[in-house]
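Q: Take this sequence and fold it.
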Amino acid sequence: MTLPPSSGAVADALPSNWVDRRAPAAWRPYLRLARADRPIGAWLLFWPCAWSSALAAVASGAALPNLWHLALFAVGSVAMRGAGCTYNDLVDRDIDAKVARTRSRPLPSGQVTPKGAALLLAALLAVGLAVLLSLPPFAILVGLGSVVPVALYPFMKRITWWPQAMLGVCFGWGALMGWAAVFGRLDWAPVALHGAAFLWIIGYDTIYAHQDKEDDALVGIGSTALLFGDRTRPILAGFYAGAAGLLGVAVHLAGGGPIAYLGAATFAAHCAWQVARLDTADAGLCLRLFKSNSWAGALVFAFLCADVLLK
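A: Next up is the predicted model:
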């Protein structure tokens, strides 16, 4: 069922999402602002954290990834994705009002005031801080290192063609966190894993950005979708190949077995499928391919866990 415009639903959210159908009406604008109606971003933020926890289990010989850490990363991913979107929308509300896909969001459409958004941001950051302080001391320090790139991200589209690279730094930070929480240090394995996540994120966010390229060009902001243009497919193939290669390097450095390498190969196959399917002129297909990356992330985690269990 398609919701009427008066419902306040966001244009690019599925009409069947739980926020628009079941959440109390007064909560809906704030839940939409935090993207609770579109959980894909929380999954994509979570998977590098989960990879890192599983890779640490591979390296340490543990029977399972640390379940407490995974639970913290899950809560933190939801809270910090919501905080990041709220902060980004506060910074970009004037731009979002000029873009067809985003002008129905709560801030540019007037459903939420900037003050209300700031209060939501403070609440979500408090949850994120509580999660961070529940981790071991070294992991807390590593987590604090993400503050600067997260703060800078919304401004990158105004000064560079590469906002996707800054997103790669931010969303890929979790690849360091699981290892740091287990070992109390960083090694080359999580650094390689962060590199894999970084390239993967540039790739899938380039696909996502192709939905907005005409509006972005009119507004005057940059993206890799505009920069790459008709060359997106071969460039995307390069980023995804680099991500799969660095994932394999991370598995090697952590002492992973054949099943972990099979996970890297399966990830590579999924990425190759995305490249083969891509049509940058089809916005709907771009969104579906972007969302499919949650499965790519899940595959890596599942194979790493299987490697741990079978050892």
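
Q: When you work out contacts or count neighbours from here on, use the C-alpha atoms and nothing else.
A: Noted.

Q: Tell me how far stretch 297-304 lies from the chain's centre.
A: With C-alpha atoms, centre = their mean, to the nearest Å as the basis, stretch 297-304 stands 16 Å off its chain's centre.

Q: one more to put side by side:
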Amino acid sequence: MIGTAARVADATGNWVDTRAPLWSRPYLRLARLDRPIGSWLLLLPCWWSAAIASALARDVSRLPIVIGLFFVGAFAMRGAGCTWNDITDRDLDARVERTRSRPIPAGQVSVRQAFAFLVAQALVGLAVLLQFNGFAVVTGIASLTIVAVYPFMKRITWWPQVVLGFAFSWGALMGFAVLLGGIGLPALVLYAGSIAWVIGYDTIYAHQDTEDDALIGVKSTARLFAARTHQALVVFYGLAVILIGVALRLSGTGPAGWFGLAAFAVHLAWQIGRIDINDPALCLRIFKSNRDAGLLLFAGLLVDALMRAG
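A: Coordinates of the predicted model:
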């Protein structure tokens, strides 16, 4: 194994680079624990749906443990998904400046080692999933097909962000499946709103790589929208707020939840006003700020659930 201590280009100064044992660093980078923002973005729709489902049930007794299990599961499954992505994209990653320092193209781990690590992470995710009811287990397993095909979408469609939205928004269904044992209209509308949010923020993220993507033939909404990205963000972020609002209305959400949605909307509007697609570093910072946007919404939904249960 070579280059064990080498850092990934866009993930410097984190605990993996400075404190983790040298032997573990390539694996922690495969799991993106040096860049946990993606795990947070996968987790937040889970937390939204759990809070809404608890409010509908007027029972928050199971909410703390569900929040904790979702946290572990999101980090494990995002790590597994990223490891799969790195396995399938290893040749493309070697040709892109930002990604050529990832563990596989950099020679820090072999494909066989990466696959074994993928299986280990997936088993952690399965252990979490098996703590839930049978319907939730089946619902969670159903997401794996989307996760498996996502890395190939950038090769065949200009809209890979839509497929990412299907995968990263799956948690919007899981909270209802776990706590209510079913998926109704509020869950489906929340899922649609989350997909629109993912398309927006991942378009911002993809603007870091548009030049390299054009050279190697990789497609994305960032390349598709190009100079019209601001207008596209207005559409998709606007859809996200509207659809999530419809889900809250269908769920009978109280003032605290609506306040959370308002704060979420203001944050998305700030992103649109601030974004400069020609500044990759700024695109990355704004992309990462979506964790804060999602947490603002969750805070409002959590307070609403607590108030309705009380």
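
Q: For residue 44 of the second structure, see how far away residue 129 of the second structure is.
A: As judged by C-alpha to C-alpha, to the nearest Å, residue 129 of the second structure and residue 44 of the second structure stand 17 Å apart.

Q: Same question for residue 242 of the second structure.
A: Plainly put, residue 242 of the second structure is 18 Å away from residue 44 of the second structure if you go by C-alpha to C-alpha.

Q: So if I had to pick from the two, which one is more boxed in?
A: residue 44 (27 against 17; other C-alpha atoms under 10 Å).

Q: which one in the first structure is aligned with the more buried one?
A: Aligned by TM-score structural alignment, residue 44 of the second structure pairs with residue 47 of the first structure.

Q: In contact with the aligned residue in the second structure for residue 279 of the first structure, which residues?
A: If you follow residue 279 of the first structure across to the second structure using TM-score structural alignment, you land on residue 276. Contact analysis of residue 276 of the second structure by C-alpha atoms under 8 Å, 6 or more residues apart in numbering lists 282, 283.

Q: superposed on the first structure, where does the longest helix seen in the second structure end up, distance-wise?
A: What stands out as the longest helix in the second structure, according to DSSP state H, is helix 63-88. Helix 63-88 of the second structure, aligned to the first structure and superposed, deviates on average by 0.6 Å (mean C-alpha distance after the TM-score superposition for the first structure).

Q: quick one on the thing from earlier: ok, the match of residue 279 of the first structure to residue 98 of the second structure distance?
A: Per C-alpha to C-alpha, residue 276 of the second structure is found 19 Å from residue 98 of the second structure.

Q: residues near residue 147 of the first structure, how many?
A: The tally of other residues near residue 147 of the first structure (other C-alpha under 10 Å) stands at 11.

Q: Is residue 11 of the first structure in a helix, a strand, or coil?
A: Three-state call for residue 11 of the first structure (DSSP: H, G, I helix; E, B strand; the rest coil): coil.

Q: Aligned against the second structure, show me the partner of residue 91 of the first structure.
A: Residue 91 of the first structure maps onto residue 88 in the second structure, by TM-score structural alignment.

Q: Contacts only, for the nearest residue to its match once chain neighbours are set aside.
A: In space, and not counting its chain neighbours, residue 88 of the second structure is closest to residue 151: 6.8 Å by C-alpha to C-alpha, 6 or more residues apart in numbering. Shown in contact with residue 151 of the second structure (C-alpha under 8 Å, 6+ apart): 85, 88, 89.
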